[in-house]
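>>> model this:
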Amino acid sequence: MNMMSVMTAIVGLGIAGGSAYLARDFVETQTAQPVVVEEQQLIEVIVASRDIPFGQPIEAHMLTTIEWPANSVPEGIYSDYASLLPQDGGEPRRARRAISQGELILAGKVSDYGEKVTIVQTLGPNRRAMAIRVSAETAVGGFVTPGDYVDIVLTQGRGTDLRAVTIMQNIRVIGVDQRSDEQSDTPEIARTVTVDVSPEQSQTLALAQQAGRLSLTLRNFNDSEDGPLQSTRLSDVLQDLSPVPDLDRPPTIVIRRGTQVTVQENN
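Have a look, this model is predicted:
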């Protein structure tokens, strides 16, 4: 091996060794540096420790606190029991709607101290609450509960002129008798059902109740398509669906002799 090859090999080994040393030093330096993790600030917020029905007074045993990221707290939260619960002997706040266990207590979900909470507070702008007289037969056997959506059918007339027509579709039920808790799914036989309607629809319902009998049909929650429905008369239900005889064919006579059957035209 000549001197040039030896020198080249020595230089190569030197470069490789230096690179390895520098790489090891860099890794050790990076490992030695502490990893700085920014701790997220948390605050305590008040949530429901149990289900709170609509209209129920807010009491201390119904509440608890959890930690919540401070940068994602929604508006209207309560973090202090003193700002939510009344002073000794004072009138309580009430739930303006049903609050589920673990749900944040927000200002919009509770009333002011001593404020009366009624079904009216569940209505939207320019909406009305109106009661309909019902029975077990006309209210789906008692399976209509607050929060359901129904169609309203009017049955009116006498004899063969009796007819049924769907006068309203996709109407929200907000009360059954004196109960308005949407979390309840217990069937009961009601005498009145209160529905959420527009002012125009309330006039239609008032007339319809005087004109005939109103029945409710429960809707699927996923069924949102409505369309005009033609009324059905009793005569439509009782119509003769038997085949219509062919009047162009001459009448025939069927003659049976024991097991033999013959058909002949009656001229």
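>>> Please count neighbours and contacts with C-alpha atoms only from this point.
Noted.
>>> tell me which element the most centrally placed residue in the chain is part of?
With distances taken as Cα atoms, centre = their mean, Phe221 lies nearest the centre of the chain, 6.8 Å away. Under DSSP states H and E, no helix or strand contains Phe221.
>>> That one and Val153, how far apart?
19 Å (Cα to Cα, to the nearest Å).
>>> Ok, Ile15 next?
With Cα to Cα as the criterion, Ile15 and Val153 are 93 Å apart.
>>> Nearest residue to the residue nearest to the centre of the chain in space, please, no chain neighbours.
The shortest distance from Phe221 to any non-neighbouring residue, by Cα to Cα, 6 or more residues apart in numbering, is to Tyr149 (7.3 Å).
>>> just to revisit the earlier point, neighbour-wise, which of Ile15 and Val153 wins?
Between Ile15 and Val153, Val153 has the larger neighbour count (other Cα atoms under 10 Å), namely 21 against 11.
>>> quick one more, to check against the first:
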Amino acid sequence: MPASRLIILSVAVAAAGGAGYVAKKMVVPPPPVVESGKKQPSIPLQDVLVLSGDVPMGTTLGSNIGWERWPADNVNANFITRANDPEAVDQLKNSVARVAMYSGEPVRRSKLIGEGQSFMSSILPSGTRAVATSIAADTSAGGFILPNDYVDVIMTRRADAQNGGASSGFITETILKNIKVLAIDQTIQEDEEGKKTRVGQTATLELTPQQAEIITVAQQMADRLTLALRPITDAQEKVTDEADYLVSGNGRRGTVRLIKSGEISEVGARK
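This next block holds a predicted model:
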């Protein structure tokens, strides 16, 4: 073989070897395998009964409840869990909301009224009474008084003249103050977003037993009872004066209070 060919062949072999070496150096080595330790435990979860839709006060839960996974550390003792009440969906679907409830809110039994129970008696605080009184647009702030508002009850009656018995005008006084309105007719909450008002014929008020007696007497002796709407900022105001003279008897026992022609008198009760 001619020497020139041998030189060319040698150069080609050397070039191929050099190219292979360069290519080998350019290959990126795989990342080293890191031994992972023990896997961190996942957050423990529990199934919690949650509302899937808004439920207005006084309506049944229906199909608006279902199970959702919640972090176990965030589960309140008052929540209803599948672990403790696996049949809760079927048991509570006919329960009535005592207050307005909203989508995404965990269901609490304290906000529910059991199936077949009376709604009004269930929402009444202990020691109070629900008493209905007739109203109209001109005696209820033009129809703008709604459930959960607070009102004063004003009594207007004719004043008998001292001589001759002829009428001499009217007497007006506030007999009850800061009274909560439970319902207007059969409506126990505002219409959606409070946009609509409707003049009712009956307002149901939340009263103490003494206040219930006062308004019962006032309904018999008054020509008109008017509800005066109070600002919401006064809702927590403590009332110390009311027309308890209508029923108190001035602390004397054995007397009967008589109401005749708008005038109050007392006579001894027969034994």
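>>> one step back: thought the residue nearest to Phe221 of structure 1 was touching Ile174?
No. Here Tyr149 of structure 1 does not reach Ile174: they are 9.3 Å apart, not a contact under Cα atoms under 8 Å.
>>> how close does Glu190 of structure 2 get to Leu182 of structure 2?
11 Å.
>>> Give me the common contacts of these two.
Pro147 (Cα atoms under 8 Å, 6 or more residues apart in numbering).
>>> Who has more neighbours out of those two?
Legend: neighbour count by other Cα under 10 Å for Glu190 of structure 2 and Leu182, higher for Leu182 (26 against 20).
>>> separation between the more buried one and Leu51 of structure 2?
Distance from Leu182 of structure 2 to Leu51 of structure 2, by Cα to Cα: 25 Å.
>>> now Phe119 of structure 2
In terms of Cα to Cα, Phe119 of structure 2 sits 20 Å off from Leu51 of structure 2.
>>> ok, now Asp191 of structure 2?
In terms of Cα to Cα, Asp191 of structure 2 sits 21 Å off from Leu51 of structure 2.
>>> and the two? which has more neighbours close in?
Between Asp191 of structure 2 and Leu51, counting by other Cα under 10 Å, Leu51 is the more crowded of the two (21 against 14).
>>> My understanding was that that one contacts Ala97; is that so?
No. Using Cα under 8 Å, Leu51 of structure 2 is not in contact with Ala97; the gap is 11.5 Å.
>>> Please give the element, helix or strand, for Asp152 of structure 2.
strand 150-160.
>>> What ranges does structure 1 have for its helices?
3-32, 81-84, 199-211, 234-237 (DSSP state H).
>>> if we look at the last one, which residues are touching it?
Spelled out, that is helix 234-237 of structure 1. Residues from elsewhere that reach helix 234-237 of structure 1, judged by Cα under 8 Å, 6+ apart: Gly159, Thr160, Asp161, Leu162, Arg163.
>>> so which pair among these is furthest apart in space?
Gly159 and Arg163 (9.3 Å; Cα to Cα).
>>> related to what we said a few turns ago, could I get the helices of structure 1 as a markdown table with distance to Asn71 of structure 1?
Shown next, in a markdown table, are the helices of structure 1 (distance: least, Cα to Cα, whole Å):
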| stretch | distance to Asn71 of structure 1 |
| --- | --- |
| helix 3-32 | 32 |
| helix 81-84 | 21 |
| helix 199-211 | 43 |
| helix 234-237 | 65 |
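>>> Which of Gly159 and Arg163 of structure 1 has more residues huddled nearby?
Ranked by neighbour count (other Cα under 10 Å), Gly159 of structure 1 and Arg163 place Arg163 first, with 19 against 9.
>>> Could you pull up the residues touching the more buried one?
Going by Cα under 8 Å, 6+ apart, the list of residues near Arg163 of structure 1 reads Thr155, Gln156, Gly157, Ser231, Thr232, Arg233, Leu234.
>>> Any figure for the gap between the counterpart of Ile232 of structure 2 in structure 1 and Arg256 of structure 1?
For Ile232 of structure 2, the aligned position in structure 1 is Phe221, judged by TM-score structural alignment. Noted for Phe221 of structure 1: a distance of 60 Å to Arg256 of structure 1, by Cα to Cα.
>>> quick one: the strands in the stretch 101-250 of structure 1?
Assigned strands in the stretch 101-250 of structure 1, in chain order: 128-133, 149-156, 163-176, 192-197, 213-218, 232-233 (criterion: DSSP state E, counting those that start in this stretch).
>>> Could you name the stretch from those strands that's closest to Ile52 of structure 1?
strand 163-176 (17.4 Å).
>>> Onto which residues of structure 2 does the closest one map?
Against structure 2, strand 163-176 of structure 1 falls on residues 171-184 (TM-score structural alignment).
>>> Contact partners for the closest residue to Ala159 of structure 2 other than its chain neighbours?
In space, and not counting its chain neighbours, Ala159 of structure 2 is closest to Phe170: 5.0 Å by Cα to Cα, 6+ apart. For Phe170 of structure 2, the contacting residues are Thr156, Arg157, Arg158, Ala159, by Cα under 8 Å, 6+ apart.
>>> So the third one sits against Met221, correct?
No. Arg158 of structure 2 is not in contact with Met221 according to Cα under 8 Å; the separation is 9.3 Å.
>>> how near is Lys260 of structure 2 to Gln91 of structure 2?
Taking Cα to Cα, one finds Lys260 of structure 2 at 55 Å from Gln91 of structure 2.
>>> can you check Gln46 of structure 2 too?
Taken as Cα to Cα, the span from Gln46 of structure 2 to Gln91 of structure 2 is 19 Å.
>>> So which of those two has more stuff around it?
Neighbours per residue (other Cα under 10 Å) separate Gln46 of structure 2 from Gln91, with Gln46 holding more: 17 against 12.
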